[in-house]
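K.L.:
pasting the sequence and the predicted model now:
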Amino acid sequence: MPGSPLPASFFALPALQAAPLLLGQHLVRRTEDGDIRCVIVETESYGGAEDKGSHAYGRRRTERTEPMFSPGGTAYVYLIYGMHNCFNVVTAEADNPHAVLIRAVEPLTPRDASLMAANRGTLIRKPSDLSGGPGKLAKALRIDRTLNGLRIDRPDGPLWLECGGDPRRLDAVRAPRINIAYAEEYAKLPWRFYLRDNPYVSIHDPDAEAFLWM
């Protein structure tokens, strides 16, 4: 039901199944200025210890990657380039490191957009400037490493996921993930999913193919 927390069964899915199904779902951030709600419009799957693009490839278990080994429904937040936070939804069972990177979101209302723009603190020329890209959306939603390891499967904390519409009704496409040339044969797999023509998406791939819902 729209507005209700995503069911526990969702977070038990492997990342490659969960990533497209997160499209259209709502991400909620509770702040002292009020709740910010947005729609997830772009995701990437990082599918377990065999995925060479994953931080947990080869079951690499470090202080950084430890949240990926938590049960599904955990937040994995990490820092890149020493300045940008990236927010991931951990899925699958404990000790099986699956995660979905949330790459872009769209504010649900003008009020949400205004709060997000204030958090960004920079000139917004186009929608993707606001929250198109993991670093931008994290800043727009005040997501940082203090939220790393947080349970996000229930609405009693500062960050959680709610049901939106049925994602199977959305016009979704798939394409290779961004900036993971080091992943060798995994680099070109079409494990990025986004809403076709959505202006908040970080990068539109001219060779993206329609995602066929099962």
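P.N.:
Cool, got the structure. Numbers count the residues shown, from 1 in each chain.

K.L.:
from here on, just use CA atoms for contacts and neighbour counts.
P.N.:
Fine.

K.L.:
for the biggest helix by length in the chain, packing partners?
P.N.:
Scanning the chain for the helix with the most residues, using DSSP state H, yields helix 110-120. The contact analysis (3 or more C-alpha pairs under 8 Å, 6 or more residues apart in numbering; DSSP states H and E) places helix 110-120 against strand 34-47, helix 127-131, helix 134-140.

K.L.:
compare the ones you listed and report which one is nearest to residue 89.
P.N.:
Minimum separation from residue 89 across the helices and strands packed on helix 110-120 (C-alpha to C-alpha) falls at strand 34-47, 9.7 Å.

K.L.:
please compare the first structure with the one that follows:
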Amino acid sequence: MKVSREFYQRDAVTVAQDLLGLVLVHETAEGITKGIIVETEAYMGTMDAAAHSYKKGKSGRTNVQYLEGGYAYIYLIYGMYYCMNIVTNQPGIPEVVLLRALEPLDGIKLMEQRRTTDKLKNLCSGPGKLCSAMDITKDNYGMDLCGSRLYLEEPEDKKPFEMIASKRINIDYAGEAKEYLWRFTIKDNKYISCKIR
């Protein structure tokens, strides 16, 4: 069952936790790929020094963050890797959740071709890797996650798990915000991007 709009219309920290165990689906001309979300990070907008909307506010890049929850916010890092975020909360509140890692589920051969590797643990173990494996690019910026191409769904068999909260990664510039425990992972999952700090 596809995730409803209401799911996304809550604060980013809550959504980031509830995303764990859900399935990200991307339907493309090449085929369908799916992965279980195993690692997320919440970014709490204008109150969060690590967020793109902090101080800068509404700009060309962050415009989609000001919509209601349930849209894709895609950006490029290091001039070469795309990252997928999910817009959350109500209109005018620019909060997002970064998808940091997936456990590959379906379309694995296609993911391997896109990533040029057959190492399953390495296919989606990072925000840039998962976007490459799932063929998520700037063309997906602003896409409605309640649509029919890029969306989230409940897994057919959701296994119980323990969640771990830890510090977010690579945000040393963010002052005290770098200490917030807004990274969420499934405990002992081998597909997360890096060890818990």
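P.N.:
Yes, it's here. Because the structure is a prediction, the values reported are computed rather than measured.

K.L.:
TM value for the aligned chains?
P.N.:
Aligned and superposed, the two chains score 0.94 in TM-score terms (TM-score structural alignment, normalised by the length of structure 2); 197 aligned residues with a C-alpha RMSD of 1.7 Å.

K.L.:
so which of the helices and strands packed on helix 110-120 of structure 1 gets nearest residue 16 of structure 1?
P.N.:
Per C-alpha to C-alpha, nearest to residue 16 of structure 1 of these: strand 34-47, 5.3 Å.

K.L.:
what's the counterpart of residue 131 of structure 1 in structure 2?
P.N.:
Counting by TM-score structural alignment, residue 131 of structure 1 corresponds to residue 124 in structure 2.

K.L.:
let me know whether its match touches residue 118 as I believe.
P.N.:
No: Residue 124 of structure 2 is beyond contact range of residue 118, at 11.5 Å (criterion: C-alpha atoms under 8 Å).

K.L.:
between those two, who's got more neighbours?
P.N.:
Counted by other C-alpha atoms under 10 Å, residue 124 of structure 2 and residue 118 do not tie: residue 124 has more neighbours, with 28 against 13.

K.L.:
burial of the residue nearest to that one when sequence neighbours are not counted, as a residue count?
P.N.:
Distances taken as C-alpha to C-alpha, 6 or more residues apart in numbering put residue 130 closest to residue 124 of structure 2, at 4.0 Å, once the chain neighbours are dropped. The number of residues packed near residue 130 of structure 2 is 27, by other C-alpha under 10 Å.

K.L.:
now the helices: where do they sit in structure 2?
P.N.:
If DSSP H is used as the criterion, the helices of structure 2 fall at 5-8, 12-19, 108-115, 127-134.

K.L.:
read off where the shortest one ends up in structure 1.
P.N.:
Per the alignment by TM-score structural alignment, helix 5-8 of structure 2 matches residues 8-11 in structure 1.

K.L.:
circling back to that earlier point, what lies in contact with the longest helix of structure 1?
P.N.:
Here helix 110-120 of structure 1 makes contact (C-alpha atoms under 8 Å, 6 or more residues apart in numbering) with 33, 36-38, 107, 124, 130, 136, 139-142.
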